[in-house]
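Asker: Task: produce atomic coordinates for the following.
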Amino acid sequence: MSWEKEIKAFGYYLKIERSLSENSILAYRQDIQKLANFMEKNFPEVLPERVQLYHLRQFVNLLGEFSISEFSQARIISGIKAFFKFMLYEDKIEENPSDLLEAPKLTRTLPDTLSYAEIEEIFEAIPLGEPEGHRNRAMLEMLYSSGLRVSELINLKLSQYFDDIGFLRILGKGNKERLVPIGKSATKYLSIYLKEIRAHQVIAKGHEDYVFLNRRGKKLSRVMVFLIIKKTVEKAGLHKKVSPHTFRHSFATHLVEGGADLRAVQEMLGHESITTTEIYTHLDRDYLRQVLDDFLPGK
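Answerer: Got it, this is the predicted structure:
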């Protein structure tokens, strides 16, 4: 069994058995290719089914020597574990050599967020006198009010929007569906964009169902959304690095600060595990500490 053959089979497994996106599959394959390159250079006689924990630890040590971040190391190790689970699942190995492989302990940093005032400043900086302005306002309103990922935003289709009940049917990571409510302000600006702007566009073939379109009538790219946000933030005069994910983090933070149930936030964000959502409880504790300091001096 060659590394090339097994990595290709692993890709098919991720697509068919686990229904991962093309981007996720590519990332997994690239990480295993790093291991394959290491093994072929240092242990050329060891094929995938003969890899031992000793080899994997040497590979991980090398990652540390190359100053690869702990987050990247953890991701690569996660990919290695998934690969050897696949090998075990396919009866290509009898024992999993990655079972005792440890990932570096991650220092979890709290995500950047925007205050209510900063979000309003960004929204107000969008020129509604231009056709793109109404589209951009609707987009940013939806990123914030529904906590969408940028990939979910650019791939959003008209058939996924139920304006009568105010919900979106989102196809998230791993092709998992979830229903997400859309805020009143976002609904207002989305309605204006759809009726006053998009309805009068010449739409490119194959893009008829996408909600957000560029001037050529095609769906927006991730890069375009990042550029729109960067330009708008600069116009608002904010000296912060803001990305589409910043709106998602702000959405979750403001919900938790407002007392929203963590399970409900998990459902709206589309987190598979509640532990991913729990990072926002730390933000909430900071908020509570600030309230204590502001209103209970000396305590």
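Asker: For the rest of this, base every contact and every neighbour count on C-alpha atoms.
Answerer: Will do.
Asker: State the helix or strand in which Val180 lies.
Answerer: Using DSSP states H and E, the element containing Val180 is strand 177-181.
Asker: Could you list every helix and strand that that strand packs against?
Answerer: Other helices and strands packing on strand 177-181, by 3 or more Cα pairs under 8 Å, 6 or more residues apart in numbering; DSSP states H and E, are strand 167-171, helix 262-269.
Asker: Another sequence for comparison is provided below:
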Amino acid sequence: MKSWNKFIKSYQSYLKIERGLSKNSIDNYTFDVQRLCDYLSENQMDVSPLVIGEEEVQGFIYAVSKQVNARSQARIISGLKSFFSYLIFEDYRENNPLELIESPRIGRKLPDVLSLDEINALISAIDLETNEGERNRAMLETLYGCGLRVSELITLRLSDLFFEEGFLKITGKGDKQRFIPISEFTQKYILLYRQTVRSHLTIQKGFEDTLFLNRRGRQLTRAMVFTIIKNLAVAIQLDKVISPHTFRHSFATHLLENGADLRSIQLMLGHESIITTEIYMHIDRKRLSEVMNAFHPRK
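Answerer: This is a model prediction of the structure:
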């Protein structure tokens, strides 16, 4: 399967250099291509990516469909289509073996949204008698107040804070940077954490500029932030499955419900496409009716 490895590496370089994708995104794009390669190897099908046809790919999709749900199956098909489209783009192939393979129909799955009362209850459940409590409150206020991804939260630096101007500098997917507004309310809790907790930590070399630190003076992990939020949900007996992303989704949803426009929300979330932003927005029928009645000339 050396030929597959060669083209997978070439595809990874394309995604990094031409598309500017992050390592995580590149890994996601190539995971399913590697999965197809493994399937061919396991079934002793010695066929290169340049000549593989619809029949072999269909067999792989059928085998995978017994192991994963429709959403994962659709993602796999999409990822493989992208890989073979790249091969066509580079003139390695003339056709895409997935051209006639349809993705399973799936509903648009939206994460739970937290109400303002639920957000307040979660933050109120934090034990502020501990140093971690002050940090955790500042983190959750930043997640909800600025709509950050968890990766953006844990890599936030002191040098990214422009409080006098009222902005944060965020480095998002593909190392793309954006400035987003931060309220004085959120600034207050970050400053409190910095003054009362962070300033007393022994900070490890290389993390002097990292804002949110663990007790050992190092950057927090994504898993730690997930655990903090899940434990708070258990503490208040919240009957919802939540994660750091729930705060980001709630940030966008609450802005929309209170009259913000999609374009502004798109810029704050750091979405390249407005279509991605629309997926976050689940406007109920009542609100749609209100918009129609308020703005249509034939009302």
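Asker: TM-score for these two?
Answerer: Once superposed, chain against chain, the TM-score is 0.89 (TM-score structural alignment, normalised by the length of the first structure); 290 aligned residues with a Cα RMSD of 2.2 Å.
Asker: circling back to that earlier point, okay, the helices and strands packed on strand 177-181 of the first structure, which one's buried deepest?
Answerer: strand 167-171 (a mean of 19; mean count of other Cα atoms under 10 Å).
Asker: could you say what helices and strands it packs with?
Answerer: strand 161-162, strand 177-181.
Asker: looking at these, which is closest to Ser146 of the first structure?
Answerer: Among those, strand 177-181 comes nearest to Ser146 of the first structure, with 6.3 Å by Cα to Cα.
Asker: For the closest one, give me the average deviation versus the second structure.
Answerer: After superposition onto the second structure, strand 177-181 of the first structure sits on average 1.5 Å from its aligned residues (mean Cα distance after the TM-score superposition for the first structure).
Asker: Can you mark which positions in stretch 178-197 of the first structure are buried?
Answerer: Buried residues in stretch 178-197 of the first structure, counted by 16 or more other Cα atoms under 10 Å: 179-182, 186-187, 189-194, 197.
Asker: before we move on, what about stretch 268-287 of the first structure?
Answerer: Buried-residue list, stretch 268-287 of the first structure, by 16+ other Cα under 10 Å: 268-270, 277-280, 283-284.
Asker: now the residue nearest the centre of the second structure: how far from Thr142 of the second structure?
Answerer: By Cα atoms, centre = their mean, the second structure has its centre lying nearest to Arg149, at 5.9 Å. Distance, Arg149 of the second structure to Thr142 of the second structure, by Cα to Cα, to the nearest Å: 10 Å.
Asker: quick check, nearest of the buried residues of stretch 268-287 of the first structure to Asp164 of the first structure?
Answerer: Met268 (18.9 Å).
Asker: dump the residue contacts of that closest one.
Answerer: Residues near Met268 of the first structure by Cα atoms under 8 Å, 6 or more residues apart in numbering: 146-147, 178-181.
Asker: aligned partner of Asn293 of the second structure in the first structure?
Answerer: Alignment note: Asn293 of the second structure maps to a gap in the first structure; criterion TM-score structural alignment.
Asker: ditto for Lys176 of the second structure
Answerer: Aligned partner of Lys176 of the second structure by TM-score structural alignment: Lys176.
Asker: Just give me the neighbour total for its match.
Answerer: 12 (other Cα atoms under 10 Å).
Asker: This completes my enquiry, with thanks.
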